[in-house]
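Asker: generate a structure from the sequence data that follows.
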Amino acid sequence: MKNFGNYEILCEIGQGGMAQVFKARQNDLKRTVAIKKIKETFSEDEDFLRMFKDEAVIAANLNHPNIIGIYELGKLGHSYYISMEYVDGQSLKKIIESLKTLNERIPLSLSLFIVMEVARALQFAHRLNVIHRDVSPSNILVSYQGRVKLVDFGIAKAEHSISRSTRVGILKGKLNYLAPEQAKGEKIDHRADIFALGIIMYELISGRTLFAGETELEILEKVRNAQTENMLSSLTIHNCKHVDVSVDLKNVIRKCLQNNPDKRYQDISSFIMDMENITRSYGLLSDEEELSAYLARLFGRENENLQGRVNEAVYPRVPGPNGWEKVSSPEIIYQTKVMRGIDAAKLKNLRLFFICSLAGAVFIFLFIFLKHGQNLSTEHIVDALPAASPENKSADAPQTPQVPQSDRIQGNLDIGEVKEPEKEISGTIFINVQPPDALIYIDNTFQGEGNRALKNLKPGEHIIKITHPDYEDEIRLIKITSEKQKFHLLYRNGEIQVQD
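Answerer: Below is the predicted model of the structure:
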């Protein structure tokens, strides 16, 4: 471990052209955070720092379930850093790479769920006139609990202020997700984010990179031209049961990827509305629980290894004069075999104790073995004796009383009806909302924004509350019983309708 101001660095979890990212523990608040430490090369660029600070302040005020929370912007020595919400999971980039290695595609419903969660984050930011500028798989994090988070709002704008030669190195790997107007160096608006989201949607569904090339220059040229029609025409929806869904999804992607921004979706809310209709019409709704289960299968072993590395860094122990002690520096982790403070006399006593313990164990084993052997011998002797015949029985020997046949119990005993344990029931509430940015609560606990499937609900009454700034809060009481376990709710014009 390494101290970094008020933080204790646990391990490095990522690195880019501009910064390193660490998992850390905040000492005063006792919480796990992510530290993005800006490389010192950029700490000397005044234009970059000024814009970086301004954009970080804006990003810190984006309070939304699908946006990473910013805790602190600070400087330690020559290093500027951002303390932010830690996500225990994987980036979408890592998920896509793992799927390509396994020659798999993520299920369609999960792909659309991820895209919709990112769209809701963008919807919230765009309403505050905040443009992300770098919507790419590396900036989309998915937790092992199935939560989707968008990170690095405003960082791309700060990157734009640095020198051109340096910026080329930072943009490496991100060129594939630029909008044409970005690649041409023109002024951009929120529609550039919509273009990038269309690319991600295409790649999740197809399993292919939309703008691929041997060199950065080749990729940049393809992005500028944005000739996507041939790619869309050959797009096949993997394991899709509905023929029409392919046409509808292609039309949505096609509208996102128009070269001319005026021909794209003019706002992300329109995109969300079309996607809501598709997922509802074709039964492609998914949720955090299903995404969590999928990630557990995809990254289960790697998650355990990462946790093991962190535990080793946080809780290393070495033998010392007072027993096993927590180490005070990383170097001591590698000294676990050094028996410090144990002299020769103590080692001799330890050997003597070990020998006595071993001798005692052998004695107990022999005692049990011999006793067991005697019991076996006695049983064998009894079995070897001849059975007593009626002639050899003594007249004085007690006779076993004979029970008349008529007095014996006939038939089976009535031990009562054996009942199987009742199957535990759980309920599910499907909620479809319009407008799509309505907020959903159950039993005063926030569930998220937009369509939701609330699963594994216990029997009994549950309070559903849906809020939207344009309407008064709407509340419904839903009772889950053994007879009724599934409910479908529609939220329209500020009212909740319960469908049969």
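
Asker: could you use CA atoms for every contact and neighbour count after this?
Answerer: Fine.

Asker: do you know how far the nearest residue to residue 40 once chain neighbours are set aside is from residue 43?
Answerer: Computed as Cα to Cα, 6 or more residues apart in numbering, the closest residue to residue 40 that is not its neighbour in sequence is residue 79, at 6.0 Å. Residue 79 is 7 Å from residue 43, where distance means Cα to Cα, to the nearest Å.

Asker: where do the helices sit along this structure?
Answerer: Along the chain, the segments classed as helices by DSSP state H run 40-43, 46-60, 92-102, 108-127, 155-159, 164-171, 180-183, 191-206, 216-225, 229-233, 243-256, 268-281, 288-314, 344-384.

Asker: ok now the last one, how far from the chain's centre?
Answerer: What it means is helix 344-384. Relative to the centre of its chain, helix 344-384 is centred 53 Å away, using Cα atoms, centre = their mean, to the nearest Å.

Asker: okay if I get the helices of the chain as JSON lines plus mean neighbour count?
Answerer: Listed next are the helices of the chain as JSON lines, based on neighbours: other Cα atoms under 10 Å:
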{"stretch": "helix 40-43", "mean neighbour count": "14"}
{"stretch": "helix 46-60", "mean neighbour count": "17"}
{"stretch": "helix 92-102", "mean neighbour count": "15"}
{"stretch": "helix 108-127", "mean neighbour count": "21"}
{"stretch": "helix 155-159", "mean neighbour count": "19"}
{"stretch": "helix 164-171", "mean neighbour count": "14"}
{"stretch": "helix 180-183", "mean neighbour count": "20"}
{"stretch": "helix 191-206", "mean neighbour count": "23"}
{"stretch": "helix 216-225", "mean neighbour count": "17"}
{"stretch": "helix 229-233", "mean neighbour count": "13"}
{"stretch": "helix 243-256", "mean neighbour count": "17"}
{"stretch": "helix 268-281", "mean neighbour count": "17"}
{"stretch": "helix 288-314", "mean neighbour count": "15"}
{"stretch": "helix 344-384", "mean neighbour count": "11"}
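
Asker: also this sequence, please, to line up against the first:
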Amino acid sequence: MKKIDETYRIERALATGGTAALFKAVQVSLDRPVVVKRLHAHLAAEPGFAERFATEAKAAARLDHANIVRIIDFGRDDAGHYIVMEYVDGPSLKEVLAARPVLGDDLALLVAREICLGLDHAHRRGVVHRDIKPANVMIGRDGRVVITDFGLAKLHRPDAQQTLASTLLGTPLYMSPEQAAGEAIDGRSDLFSLGTICYEALTGAQPFFGDTYAAVIRKILNGVSAGPKRLRGDVRPATDAVVMKALELDPAKRFRDAAEMASAIEAALDPETIASSRASLRLLACGEDAVPHRVRRLPGKRRASSPARVTAIAAGAAALLVLAAVRTGVLGVLPQS
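Answerer: The predicted model follows:
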């Protein structure tokens, strides 16, 4: 099997996209799994690419947080530039949503809170992700929520004239209005993208879906006309308010930063369901159905098992076969819609 500098042994190809190809590999010295992201050779032809690559890789490597994928190494060999990243055993959020399009308030909020914590860590260090979307969020089998591809979105930006064209590589369903317009962005752009993810996880629908790039961009620039509660009446008002504030057209009307958004999410979360929601995340990452995450009981009463309830539990067990289709993913998922 091919090796990189005798340090990483490539085991198999995972995926490829417009920016790079992903490989499952083993770090030979520590005998641990890693992911190698090898950037396509044509990118190196861009003026100043090598310098930008080193700058961005080092910036991403300085981020040390449980909700951000860790950069282990980067370099260049005869085949081109590469980055070595932590391996996350679990599916992407995109895969989870494909199997279970609607997560419900508590699961969606819990995932969003974890993403906020990672974003806050990065933003405080001057790093904006620019490409927050379900494909770039991993759900580990241990229930950990991990943001991938930090800092890499800026690599394909050789000059001001190509900034807008660069941001439109890939489907722009989760872009902020300012990013779609080619304007300067800050951390609040990532929060808008997170709001878009929340909307989708709560309703099963992407708020800016369109048949063409132009249609998507037009919808983004016009803003969301209806909150998630309008689409699904069981969405709680507090949850709806968090999502709609994140999706404000004007960045000044959004949350000031990721920490403020995390606090708002914590206030909207039902504290009685946090533990069960975390358990649900672990089940979803393993390809199993999530346990019910909103169980209400009347004060002072316990609900006894009944034949009807046993039948419902059996039916829920059968649903595991459906959601077993969630395939195991790895970190560093390439840009995809």
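
Asker: TM between them?
Answerer: For this chain pair, the superposition-based TM-score is 0.80 by TM-score structural alignment, normalised by the length of the second structure; 294 aligned residues with a Cα RMSD of 2.5 Å.

Asker: re the thing from before, let's have the helices of the first structure in CSV, adding distance to residue 499 of the first structure.
Answerer: Output for the helices of the first structure, formatted as CSV (distance: least, Cα to Cα, whole Å):
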stretch, distance to residue 499 of the first structure
helix 40-43, 57
helix 46-60, 40
helix 92-102, 36
helix 108-127, 23
helix 155-159, 45
helix 164-171, 50
helix 180-183, 45
helix 191-206, 31
helix 216-225, 46
helix 229-233, 37
helix 243-256, 25
helix 268-281, 14
helix 288-314, 24
helix 344-384, 71
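
Asker: ok, the counterpart of residue 171 of the first structure in the second structure to residue 190 of the second structure distance?
Answerer: Aligned by TM-score structural alignment, residue 171 of the first structure pairs with residue 169 of the second structure. Distance of residue 169 of the second structure to residue 190 of the second structure, computed by Cα to Cα: 17 Å.

Asker: same check on residue 157 of the second structure?
Answerer: Residue 157 of the second structure sits 18 Å away from residue 190 of the second structure, going by Cα to Cα.

Asker: what does residue 5 of the second structure give?
Answerer: 36 Å.

Asker: the residue nearest to residue 40 of the first structure: what's it in contact with?
Answerer: 37, 38, 39, 40, 43 (Cα atoms under 8 Å, 6 or more residues apart in numbering).

Asker: of all those residues, which comes closest to residue 31 of the first structure?
Answerer: residue 37 (18.1 Å; Cα to Cα).

Asker: for residue 78 of the first structure, see how far away that closest one is.
Answerer: 11 Å.

Asker: more crowded one of those two?
Answerer: residue 37 (20 against 12; other Cα atoms under 10 Å).

Asker: for the more buried one, which non-adjacent residue is spatially closest?
Answerer: Per Cα to Cα, 6+ apart, closest to residue 37 of the first structure is residue 81, 4.3 Å.

Asker: got the contact list for the one you found?
Answerer: Here residue 81 of the first structure is in contact with 35, 36, 37, 38, 73, 74, 75 (criterion: Cα under 8 Å, 6+ apart).

Asker: can you give me the neighbour number for the fifth one?
Answerer: Other residues near residue 73 of the first structure come to 17 when the count uses other Cα under 10 Å.

Asker: follow-up on the earlier one: need the contacts of residue 79 of the first structure in TSV (columns: distance to residue 97 of the first structure).
Answerer: Shown next, in TSV, are the contacts of residue 79 of the first structure (distance: Cα to Cα, whole Å):
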residue	distance to residue 97 of the first structure
37	25
38	26
39	26
40	30
43	32
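
Asker: between these, which is nearest residue 347 of the first structure?
Answerer: Once Cα to Cα is applied, the member of those that ends up nearest residue 347 of the first structure is residue 37, at 47.5 Å.

Asker: that closest one -> the second structure?
Answerer: Residue pairing (TM-score structural alignment): residue 37 of the first structure is matched to residue 38 of the second structure.

Asker: list the contacts of that match.
Answerer: So residue 38 of the second structure contacts 20, 21, 22, 23, 80, 81, 82, 83 (Cα under 8 Å, 6+ apart).

Asker: just the ones of the residues you listed in strands?
Answerer: Among those, the ones falling in strands (DSSP state E) are 20, 21, 22, 23, 80, 81, 82, 83.

Asker: looks like the third one contacts residue 35 (just checking).
Answerer: Yes: Residue 22 of the second structure sits in contact with residue 35 when judged by Cα atoms under 8 Å, with a separation of 6.8 Å.

Asker: and these two? Which one has more around it.
Answerer: residue 35 (28 against 24).

Asker: for residue 428 of the first structure, find the nearest of the helices of the first structure.
Answerer: helix 288-314 (12.6 Å).

Asker: please name every helix or strand in contact with that closest one.
Answerer: strand 7-15 (3 or more Cα pairs under 8 Å, 6 or more residues apart in numbering; DSSP states H and E).

Asker: who are the packing partners of the strand it packs on?
Answerer: Counting contacts by 3+ Cα pairs under 8 Å, 6+ apart, strand 7-15 of the first structure packs against strand 2-4, strand 19-26, helix 288-314.

Asker: wait, isn't residue 285 of the second structure in contact with residue 141?
Answerer: Yes: between residue 285 of the second structure and residue 141 there is a contact under Cα under 8 Å: 5.0 Å.

Asker: shared neighbours of these two, anything?
Answerer: With Cα under 8 Å, 6+ apart as the test, residue 285 of the second structure and residue 141 both reach residue 90.

Asker: measure the aligned residue in the second structure for residue 256 of the first structure to residue 236 of the second structure for me?
Answerer: Applying TM-score structural alignment, one finds that residue 256 of the first structure aligns to residue 246 in the second structure. When Cα to Cα is applied, the distance between residue 246 of the second structure and residue 236 of the second structure equals 16 Å.

Asker: over to residue 30 of the second structure?
Answerer: 47 Å.

Asker: and for residue 221 of the second structure?
Answerer: Applying Cα to Cα, the value for residue 221 of the second structure to residue 236 of the second structure is 26 Å.

Asker: again with residue 280 of the second structure
Answerer: From residue 280 of the second structure to residue 236 of the second structure the distance is 19 Å (Cα to Cα).

Asker: now swap in residue 129 of the second structure and tell me
Answerer: Residue 129 of the second structure is 29 Å from residue 236 of the second structure, by Cα to Cα.

Asker: do the same with residue 188 of the second structure
Answerer: From residue 188 of the second structure to residue 236 of the second structure the distance is 24 Å (Cα to Cα).

Asker: now residue 114 of the second structure
Answerer: Relative to residue 236 of the second structure, and taking Cα to Cα, residue 114 of the second structure is found at 20 Å.

Asker: please apply the same query to residue 173 of the second structure.
Answerer: 24 Å.
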